[in-house]
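In: okay, predicted coordinates and the sequence, questions at the end:
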Amino acid sequence: MKKPPAPFPRKEWRSLLRSLLRESSYLPDPIARSACHDQVLQRFRRYHEERRTRIRTDPIRLVQLHKNARHHLSILRRANEAFSRPLEKVLRFAYGRTGRRRRELLSKMLAEDAPQDSNSLETLLTNPSQFEDGWKPPTIITTLLTSQNNNPTVGQLSGLPSVKDLKPPIPEKNAWGRSVPLVRRRNIRRRWYKNVLDVLLPPLPESELRVLEGLISGQIPWKPPRLRYTSRTTTSATNNVDTKAGMIRTILTAGPPKEGTFRPYINGRPHKLTRRFMCRLWKRISSLVPRQYWNAAGNARFTWDSAKPVPTIALSAREESSWKLFRGADASLVETKTLASPPEGDRWQELGSDASR
């Protein structure tokens, strides 16, 4: 029996891989370039290293993979053309606010919260099993969830659903007025913990956080990448609108001819890659990254950056200049206070005697 041909030849997959890697190298962010490059290679190598023939040759799976690859290539191309939404989507993936990188950073944060000494390990072993009665989620999870819920910027920019309950919402009685069964209590805890892990935004590694803050402050130099454009001007006789048939075909397919419309920019418009444009996107990403620190008791705490610069209400000045500005102010304040105090004398005594009457 003859083997059916593959939906897509190897040459087309090779060309698609090169296009994805080329577009990844044009991204205007250093972290995004390396993250997207690694993601593309990992996805293609995962398919290449698949040993099961029935999965490698499944036509439905191949069509879906080809469709996903073309979709990601379109996102990278529009991001390099400075469409704000696709570029912000790429930056969110690169800095671990969505997708696979977010789950990896979250797993790393939970691994760092593991017991560090024998006493902590013994306490962990004596605790109930996961999702059983008496089980409590890790402290760092509830601390980060509380800090994230208290920050309104995260709810506005992240696009993730919020989990307001800081513990599993287990009812006291079921619909029949009986105690909730153990299986249902366990499932409620498991579902709550999964929802919490789906919305948490973990902190970035220190190296990547320094790069992000350096790009925003200007300490790390940045310049727009140089793109290699290709000419895509194609002419054909069927698309010629000078002829009557071409005019009718154009009207039937694209509607009446118009000039100066925004139809090509329904889903956004390309911008010019400038530092001001990139800083606006970097600040939005920075406002979704928690800064982790430890208090005096050794507990983890989190702070958040603002998406917009906070206006300053005071200016710093040197001590000698402030002395020149406010010299003699204390004496004038004392004199003003003395003049504003009520006078003492016979007048107040007369007013007091009149009041007593």
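Out: Sure thing, it's come through.

In: from now on I want contacts and neighbour counts done on CA atoms only, so please keep to that.
Out: Will do.

In: would you map the strands across the stretch 151-300 of the chain?
Out: 291-294, 300-303 (DSSP state E, counting those that start in this stretch).

In: could I get the ones you listed in TSV, plus columns for distance to residue 107 and mean neighbour count?
Out: Listed next are those as TSV, based on distance: least, C-alpha to C-alpha, whole Å; neighbours: other C-alpha atoms under 10 Å:
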stretch	distance to residue 107	mean neighbour count
strand 291-294	16	13
strand 300-303	16	16
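
In: now tabulate the ones you listed in CSV and tack on distance to residue 259.
Out: Formatted as CSV, the strands of the stretch 151-300 of the chain follow (distance: least, C-alpha to C-alpha, whole Å):
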stretch, distance to residue 259
strand 291-294, 50
strand 300-303, 50
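
In: between those, which one is closest to residue 81.
Out: Counting by C-alpha to C-alpha, residue 81 lies closest to strand 291-294 out of those; the figure is 31.5 Å.

In: sorry, back to before: of all the strands of the stretch 151-300 of the chain, which lies closest to residue 207?
Out: strand 291-294 (12.8 Å).

In: out of the strands of the stretch 151-300 of the chain, nearest to residue 96?
Out: Nearest of the strands of the stretch 151-300 of the chain (C-alpha to C-alpha): strand 291-294, 13.9 Å.

In: hold the first one in mind and look at this next one:
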Amino acid sequence: MSRPFRLAKPQNPLHLYRHLLREASYLPPVARPFIEKRIQSRFQKSRKDDEERSAKHIAQAHHDLRLLRAANLGDTARMRRVLLHAFGRLGRRRRELMDRVIHRDVPTETEELQKYAAEASALVTQGSKLDWLDMWDVDKLRTYARSQMQAGLINSPKPTITAFQITPDKVIPTENAWGRPLAPKLYRTKLKNVWKAVADKCMPPLPKEQWEQLRAIATGQAEGNWLPPPRRPVARSLYPDEQTAEWDWQSYAIKPVAVVDRPANRRNKLLSGAVDDNTPTGDPEPLNCHKYTARMWRRLLGGIWQLTATMEKKPGGRGWHITWGKEEFRPAPASAGAMEFFTDFPEPAQPKGGGKAKT
């Protein structure tokens, strides 16, 4: 069982930046690159902010640091959320991966170029202006959304895609409330809202290499050291007596006890690292704190793998080949005492008429 520990609170942005990178180094190697890159890019982007924006970003960084510490100490719910961000199921990376799905590919063949030019000329002939939906590859998005709907994802962070959403003709009415034909502009707005909702529910495909790494870990075929490194011990002072904090009696005098002791609550101990010195039986263990093992890491990453897919174009450029992470069902082998019922078991007799065999 992991125990919370107190570290010195970062006093300046550079100290906070180092703490974030240190906590990111304890994540699994397959999930570490995106988190470290995200921390570095956000720090570099915020270096020239004004005082007001800098204070807001520092407060958010402190929140992220507490979340990473709690996840590394055994909070599996927060660790799963970190992994969802790292593999593009939520957050910024999900939007970056979805751009590859919704945007049209650059035409590489003459037929594709002619088809794209014909569609553009048809829009110009109708006199309508190009909008962001014209830049989307709707056929590709529909194919991927249908594949995700058929995959039946479990514990997805996004709502389920329905069959009516990938067929806007059945969702959008053709007449208004007065029985008149729907205005073209209103129809276009409703059509854009439908495809925007579909794109928001999609779990975008991962690059082939990263998807293969996740599959190897989930199926137990991973080679090398794929587990996170052990946590280094916290440095301790040679003079512990000089660091003993005095009892803050003023807070207990002007605030409720529940408010003062909230950081040391069993639900918040992984976030704050506080120690409860008021419990007669000693400092209680935090709630939802688990010890990470290879089996637990395999189950966590396996659940993420089942929310991912790969998307490759079929030979000839017609259609897409989509593969979702799905673990094969392997029933447990029979015990030694039950094996006697399976040895020398006669094969069922086949009917002569070619019908189904009776069991």
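Out: Nice, thanks for sending it over. Here the structure is a predicted model, which is why all the values come from computation and not from measurement.

In: who wins for proximity to residue 222 of structure 1 among the strands of the stretch 151-300 of structure 1?
Out: Among the strands of the stretch 151-300 of structure 1, strand 291-294 comes nearest to residue 222 of structure 1, with 23.9 Å by C-alpha to C-alpha.

In: which residues of structure 2 fall in helices?
Out: 13-24, 32-45, 51-73, 76-86, 91-102, 110-126, 138-151, 168-171, 184-201, 208-218, 249-254, 257-260, 269-272, 294-305 (DSSP state H).

In: hey, which of the ones you listed is tucked in deepest?
Out: Highest mean neighbour count among the helices of structure 2 (mean count of other C-alpha atoms under 10 Å): helix 269-272, with a mean of 25.

In: mind listing what the residue nearest in space to the middle of structure 2 touches?
Out: Central residue of structure 2 (C-alpha atoms, centre = their mean): residue 84, 1.7 Å from the mean position. Residue 84 of structure 2 is in contact with 90, 304, counting by C-alpha atoms under 8 Å, 6 or more residues apart in numbering.

In: quick one: map it onto structure 1.
Out: Matched to structure 1 by TM-score structural alignment, residue 84 of structure 2 sits across from residue 92.

In: got it, and residue 36 of structure 2?
Out: Residue 36 of structure 2 maps onto residue 37 in structure 1, by TM-score structural alignment.

In: how close does its match get to residue 83 of structure 1?
Out: 20 Å (C-alpha to C-alpha, to the nearest Å).

In: any idea how many residues pack against the aligned residue in structure 1 for residue 247 of structure 2?
Out: Aligning on TM-score structural alignment places residue 247 of structure 2 opposite residue 238 in structure 1. A count of neighbours around residue 238 of structure 1, defined by other C-alpha atoms under 10 Å, yields 11.

In: ok, residue 238 of structure 1 touching residue 246?
Out: Yes - contact criterion C-alpha atoms under 8 Å: residue 238 of structure 1 and residue 246 qualify, at 6.5 Å.

In: name the nearest residue to residue 143 of structure 2, ignoring sequence neighbours.
Out: residue 320 (7.8 Å; C-alpha to C-alpha, 6 or more residues apart in numbering).

In: tell me the contacts of the aligned partner of that neighbour in structure 1?
Out: Aligned by TM-score structural alignment, residue 320 of structure 2 pairs with residue 300 of structure 1. With contact taken as C-alpha under 8 Å, 6+ apart, residue 300 of structure 1 is in contact with 140, 143, 292, 293, 294.

In: what is the burial count for the nearest residue to residue 229 of structure 2 once chain neighbours are set aside?
Out: Once flanking residues are discounted, residue 229 of structure 2 sits nearest to residue 26: 5.9 Å by C-alpha to C-alpha, 6+ apart. Using other C-alpha under 10 Å, residue 26 of structure 2 has 20 neighbouring residues.

In: mind listing what residue 26 of structure 2 touches?
Out: Contacts of residue 26 of structure 2 by C-alpha under 8 Å, 6+ apart are 72, 228, 229, 230, 231.

In: what residues are up against the second one?
Out: Residue 228 of structure 2 is in contact with 25, 26, 27, 28, 29, counting by C-alpha under 8 Å, 6+ apart.
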